[in-house]
Structure formats: structure tokens, C-alpha cells
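Asker: sequence and predicted structure below; questions after.
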Amino acid sequence: MSNQTPITDPYAYLNIVKNQDGSITRDLTNFPRASATPDPSPLNPVVSKDIPVNNSKSTYLRLYIPTTTVTNGDSSQKLPVIVYYHGGGFILCSVDFQLFHDFNSTMARDLNAIVVAPSYRLAPEHRLPAAYEDGIESLDWIRKSDDDWIRSHADFTNVYLMGTSAGGNLAYTVGLRSVDSDLSPLQIRGLILHHPFFGGEERCGSEIRLVNDQACPPVVTDVFWDLSLPIGVDRDHEYSNPTVGGGSESLKKIGELKWRVMVIGGEEDPMVDRQRDLAELMKKKGIQVTERFTGGDVHGAEILDPSKRGSLFASIRDFVSSSSAL
């Protein structure tokens, strides 16, 4: 992997242009979008719909639920809730990208769960902590919602925060922030960090080993952090480096609440050492951590390759089942 041709222009790689006012122009024509699928037809195993969250911020969420749950009319069937935050380095992507839509539809089907996929404001137009604030706001929407799918079928005692890449960072940070928030009747059982996006000023071993990685090389993640972190801070800020200073004080409370955490990564992801370091830190804080690191997989492998999703969702289903049984 390290012998590949290095990416010398990360802006061109990302199809973005930085503007003089600090915003960026995004060319996302290579990423097809998908509409929600609200029609509960027999050919559609999962239905979905878009619901506004905050009109002033133009945020919304896409809600997924197995079609049979809606059509059988049995409101006594309560399903676990997976709150899923999409990836994109905090500067790209949306919940309606075909890749994320298909991923969430399959997850709702395979886990027999309700998946709530919130949007969030993107940097650099809205730098962190804007995305974290939107992540918390989406939880507040869920707990107060009068939506029929949520009201009739969501198990508020069995909620998990999940995200891929930047979404994994978001799920982690929203989890830390939510321990001091009143989210009743929601009861968060755990975090599912799928290839979570973290960084630091000094290159870690896997970043050095995979410096020329073609999926998400360090030179590209540097741009993500440069555009998303608050002005004037470096990559050792707590938003990007969760292990700095021994980690957040809120980790201790997560342990006391007996949340469980699943950390999922690939051995060919330049961030894999950072993900392992976070898993070790959480263990030291008394948190029960399940690790799933797969050989040969690049950053976001299961998003990019649908053939890998079956085994991933089987692992997550086991994690949710064992966590909810506690």
C-alpha cells in the first residue's frame, strides 16, 4: 500500500475548491443521491421518509423501518433505535447519498431496527462544534417526536449512537455530551464507532505505514481537519484527538452508566492505530469495549463494498442483542 503513487493535491482528490470567504465549492456529481422510499410495497423490505428537524438550520433526518413492522399494525413490537451519523470528513456528503441510503436500509432490515439518520451542518461554513450541536438536537427531536413510526415502534430503552468516519467521531462526541443532558425517556445503551475519524499533530504508526493510501490518506485528512476544526486550534484538539490529556472526564461517566462501545476498523485504514488507542483508553476507564478490526479493509470499507455489509451487520446485531440483555 505504501508504494502507491502519493496524492499530491488533496483538494483535487476531494473535488473541492476553497473560496476566499472561507467556504468551499463542492463537486459531488460523482455521488448519486437517493430519494426516501415511503411506499410499503412487498418489493421494498424497508420504508423510509425525510422529516425536518430544524428549519432555520436546514437540518432533517431520514427515518428507516422494516416494512413488515409498519404493515402488520402491531404497535406492541418495539424495535431498537440506531441513530446513524454519516461520514464525509465533516465537510462533505449527506444522508441522501445512495451509499448511505443503501447502507442504512440494509442495516434496518438485517438488525430489525429503526434507523434514524440525521443530517448536520457541514464545515467550513459551520465549523465544529456545529455538527455536534446538531447531533444532540436530533436526539432531542427523537425523544419528543410524535411521528407514528417512532411513537408506535421505537424502543426508547434500547438506543445506540452510531456513525461512520466523521460520523463515528460525531457519535462518540455526542455520546460524551449526552451524559450530562436530559434525554429521557431515551436510554442510550452504547456507541457503535464504525471506522471513526480521529487525528493528531504527530503521525501515528499506521499513518506512516499507509501514507500513500488511496482511500483516505493523511494528506487528505489534514484538509478535513483544517476545514472543520475551530479556527486557531491544531489536530491535538479534543475534537480530533480523543486521547489527548488522558481523555474526556465524561468517559468515566459512560463507564458508570454501563454503556458498551463497539469499535470497528480496517487494518488498511491509516487511522486504525488511533482507533485502537481510543479502544484501549476506554477500557482503562472501565468501559466494556468490543473490537472488530478486519484485515485488508480500507477506511469505510463496508460503505464502499456492499458485499462486506452482511458480516458487519451480523456483528452489530450480536452487539445490540447482548447489550440490550444487560
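Answerer: Sure, I can see it. Predicted model, so just to flag it, every value in this text is computed and none were measured.
Asker: going forward, measure contacts between C-alpha atoms and count neighbours the same way
Answerer: Fine.
Asker: quick one: contacts of stretch 179-195?
Answerer: Applying C-alpha atoms under 8 Å, 6 or more residues apart in numbering, the contact partners of stretch 179-195 are 139-140, 143, 156-165, 168-169, 171-172, 175, 250, 253-254, 258-266, 272, 275, 299-300, 316, 323-324.
Asker: and the closest residue in space to Met107 that isn't next to it in sequence, which of the three is it?
Answerer: Leaving aside its chain neighbours, Met107 sits nearest to Phe313 (6.5 Å; criterion: C-alpha to C-alpha, 6 or more residues apart in numbering). Following DSSP: H, G, I helix; E, B strand; the rest coil, Phe313 is assigned to helix.
Asker: was I right to think Phe313 contacts Asp110?
Answerer: Yes. Between Phe313 and Asp110 there is a contact under C-alpha atoms under 8 Å: 6.6 Å.
Asker: higher neighbour count, those two?
Answerer: Phe313 (19 against 16; other C-alpha atoms under 10 Å).
Asker: who touches that one in this structure?
Answerer: Phe313 neighbours (C-alpha under 8 Å, 6+ apart): Met107, Asp110, Leu111.
Asker: excluding covalently adjacent residues, which one is nearest to the last one?
Answerer: Take Leu111 and drop its neighbours on the chain: the residue closest to it by C-alpha to C-alpha, 6+ apart is Arg317, 5.5 Å away.
Asker: pretty sure that neighbour is in a helix, no?
Answerer: Yes. According to three-state DSSP, Arg317 belongs to a helix.
Asker: one more structure, for comparison:
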Amino acid sequence: MEAFKKYSPFVVHTDGTVERIKDTEILQPSPFSDAGVTSKDVDISPNVSVRLYIPHSALSSTTKLTTLVYFHGGGFVAESPFSPIFHTYQDALSAKAGAIIISVNYRLAPEHPLPAAYDDSWEAVEWTVGLSDEWLRDHADLDRLFLAGDSAGGNIVHQMGMRAGKPASKVRLRGLVLVHPFFWGPNLGDTEKEHKELVERMWKMASPPVVGIMQCHWVNWQAEDATPLSKLGCRQVMVCVAELDFLKKKGREYYEALKEIGWEGRVQFVETEGEGHGFHLIKPDCEKARVFMDQLVSFLNHV
């Protein structure tokens, strides 16, 4: 219980209102950042907004750019694209990869429990392929459309990939990047068992009490009602884990499952030794974070 209190990012008052007590700082978009990137905010519906990033030099060019839709982490209950750690990282990644980035501001639980985050994220993906903004119309290469996200955002990436794989979908994805993704289910390892109470308490805030987390297809791709991984709608997947992250085991199992089912795409596994969950966001200037960004950029720009 003490661990849960330590990590809880908000207080739920008796009247039902929610007060977030950490990670509430926001950064404004920049017309020209130190990295040479221009960013702006766009409301795409009453529920969903995005922050767009583009290398400033690309605005005066006709070159089409790799296009990345990004979903932030935070356990479905905290953070936003405007948080310092996410804004700073996307700004740097846009510059390094020479890419347009669409960072999605989806609704958070417990005010808006799942599947609100999934529905909002899919709305942002469809908005992106609709080229509804001038930056996208002039500069986005939808033949190089990727989705990426960390932690809960990595889970969202998986769900978006499954939606893209449905026959009626008009979304065509080049690849997915799942960074320290949140998956759960039976056969927990010792390290996972140490965090089991915390994970289950957080999940109760994020998800309606329809089914227990172990049986929920949103976090357990092996659940009885889960769509088979073979239906994943993309050509390439990069699964990234950190050695000291208790979610590492499930991330590796996801990678192994993609290989074993005979999925026709290309799957890559990246493990960063000696680091924990979200290290690249917490200390982006460390050597291992720089190496990780190089690996991510290489995946995005591989032809």
C-alpha cells in the first residue's frame, strides 16, 4: 500500500473530482527550438489534441518526411505531450530523425477510463492519415508512417496496430515501436510479483471493472478474446526493454510470440543493460539514452 501511495500521481476527492499532484508542469510549443525544430498544438476534436513537431528547415522544402505518431506513457492516468520530459524528447527525436512527429494528447483515467485512451489515439491516427493539417499535407510521407510509445503508450501502440490490421482499416503502417511496453498476464516472474499489487491497483483506476487484468485482452495478448498477433497491421516491429525494468519479461515474451507465430513482418528486439523503466526520458543526455535514440532513428529511417 505504501508503494502505491508513493507512485500515485493524483488524489481522488470524496466528491469524485481528481487532483493531480505531480507531473503537472507543461511546456509551450516552440517556433524554433534549440534543436532547430518547430512545434505547434492542434485541437482535432473536443476530446483529442496533438502537438506537432517538424524540423524547421523542412518547412521551406518539398521533401516528404518520415511520419511518427507518438503516445506518451503515464499508466493511462498521468502525463501529456506537453510534459517537459515528453516535449523535450520529441523535439530532439524530430531533429535527429528528420521526422514529423504527432504527439497525442488522449483523455486520462480515472475521469475517462479505458477504452477512452484507445479511441482517442485511433482518432489521432486517422486524423494523421487524413492529412488534415498543412504540415502533414505538404511534408508527411504516409508510406513511412510509424507509431511509437512508451510504457502505457507502448501498450497503445499495440492496440493501434491491431486496429490497423482490421480489413476495413484505411491506415497503412510501416512499423511500430514499443518502448518498455506495459503488458500483463499469467506466469509472472519474481520481479513482476513484487509489483503485482501496485499494477493491479493502478489498473483498477484505468479500466472499468469488467474483467480482471490477468484475463483482459487490452494488456494480455494471449487472453481468450484477444485478436491473434498474426493480425498486427504493419511491416516492422521494434520491441525495446530495459534490463532493470520489471516489465522486461512481458516485453521479451511479446517479441518471442511475434517470431513464433510466423508473422510475416520483421521484428527487432533491443535491450538496454543496466537501466530501468523510461531511463531515456528521465536522463536523455546519458550515453545509453543517446545510443538508444540512435537505434530508434535507425529503425525509423531504415529502407
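Answerer: Structure's in. What do you need? Predicted model, so just to flag it, every value in this text is computed and none were measured.
Asker: drop the TM-score for these two in here.
Answerer: Overlay of the two chains. TM-score (TM-score structural alignment, normalised by the length of the second structure): 0.91; 298 aligned residues with a C-alpha RMSD of 2.1 Å.
Asker: follow-up on the earlier one: in helices only, show me the contacts of stretch 179-195 of the first structure.
Answerer: Among those, DSSP state H puts 139-140, 143, 168-169, 171-172, 175, 250, 253-254, 272, 275, 316, 323-324 in helices.
Asker: distance of the equivalent of Ala301 of the first structure over in the second structure from Glu287 of the second structure?
Answerer: Residue pairing (TM-score structural alignment): Ala301 of the first structure is matched to Phe279 of the second structure. When distance is defined by C-alpha to C-alpha, to the nearest Å, Phe279 of the second structure is 11 Å away from Glu287 of the second structure.
Asker: between those two, tell me which one has more neighbours.
Answerer: More neighbours surround Phe279 than the other of Phe279 of the second structure and Glu287, with 18 against 11 (other C-alpha under 10 Å).
Asker: next up, the contacts around the more buried one.
Answerer: Phe279 of the second structure neighbours (C-alpha under 8 Å, 6+ apart): Ala289.
Asker: same deal with the one 3 residues further on?
Answerer: When contacts are counted by C-alpha under 8 Å, 6+ apart, Ile282 of the second structure touches Ile85.
Asker: got it, and Ala78 of the second structure?
Answerer: Applying C-alpha under 8 Å, 6+ apart, the residues near Ala78 of the second structure are Pro9, Arg20, Asp23, Leu108.
Asker: what two of these are the furthest from one another?
Answerer: Asp23 and Leu108 (13.3 Å; C-alpha to C-alpha).
Asker: ok, these two, which is more surrounded?
Answerer: Leu108 (19 against 15).
Asker: and Asn112 of the first structure, what pairs with it in the second structure?
Answerer: In the second structure, Asn112 of the first structure lands on Gly98 (TM-score structural alignment).
Asker: that match against His56, yeah?
Answerer: No. At 9.8 Å, Gly98 of the second structure and His56 do not qualify as touching, with contact defined as C-alpha under 8 Å.
Asker: the two - which one has more neighbours?
Answerer: Between Gly98 of the second structure and His56, Gly98 has the larger neighbour count (other C-alpha under 10 Å), namely 22 against 19.
Asker: which one is the more buried one nearest to, not counting chain neighbours?
Answerer: Pro55 (6.3 Å).
Asker: again with Met214 of the second structure
Answerer: Excluding the flanking residues, the one nearest Met214 of the second structure by C-alpha to C-alpha, 6+ apart is Gly185, at 4.3 Å.
Asker: show me where the stretch 201-326 of the first structure has strands.
Answerer: Assigned strands in the stretch 201-326 of the first structure, in chain order: 260-266, 288-294 (criterion: DSSP state E, counting those that start in this stretch).
Asker: matching residues in the second structure for the first one?
Answerer: Counting by TM-score structural alignment, strand 260-266 of the first structure falls onto residues 236-242 of the second structure.
Asker: kindly name the residues of the first structure that line up with stretch 77-87 of the second structure.
Answerer: Under TM-score structural alignment, the match for stretch 77-87 of the second structure is residues 91-101.
Asker: what's whichever strand in the first structure runs longest aligned against in the second structure?
Answerer: Of all segments of type strand in the first structure, defined using DSSP state E, the longest is strand 154-164. Using TM-score structural alignment, the residues of the second structure aligned to strand 154-164 of the first structure are 140-150.
Asker: with the first structure overlaid, how far apart is the matching stretch on average?
Answerer: Superposing on the first structure and averaging over aligned pairs (mean C-alpha distance after the TM-score superposition for the first structure), stretch 140-150 of the second structure comes out at 0.6 Å.
Asker: list the buried residues of that stretch.
Answerer: Ala140, Asp141, Leu142, Arg144, Leu145, Phe146, Leu147, Ala148, Gly149, Asp150 (16 or more other C-alpha atoms under 10 Å).
Asker: ditto for stretch 182-198 of the first structure
Answerer: Neighbour-count burial for stretch 182-198 of the first structure, with 16+ other C-alpha under 10 Å as criterion, is recorded at 183, 186, 188-198.
Asker: equivalent analysis for stretch 240-260 of the second structure, please.
Answerer: 240-242, 245-252, 254-255, 257-259.
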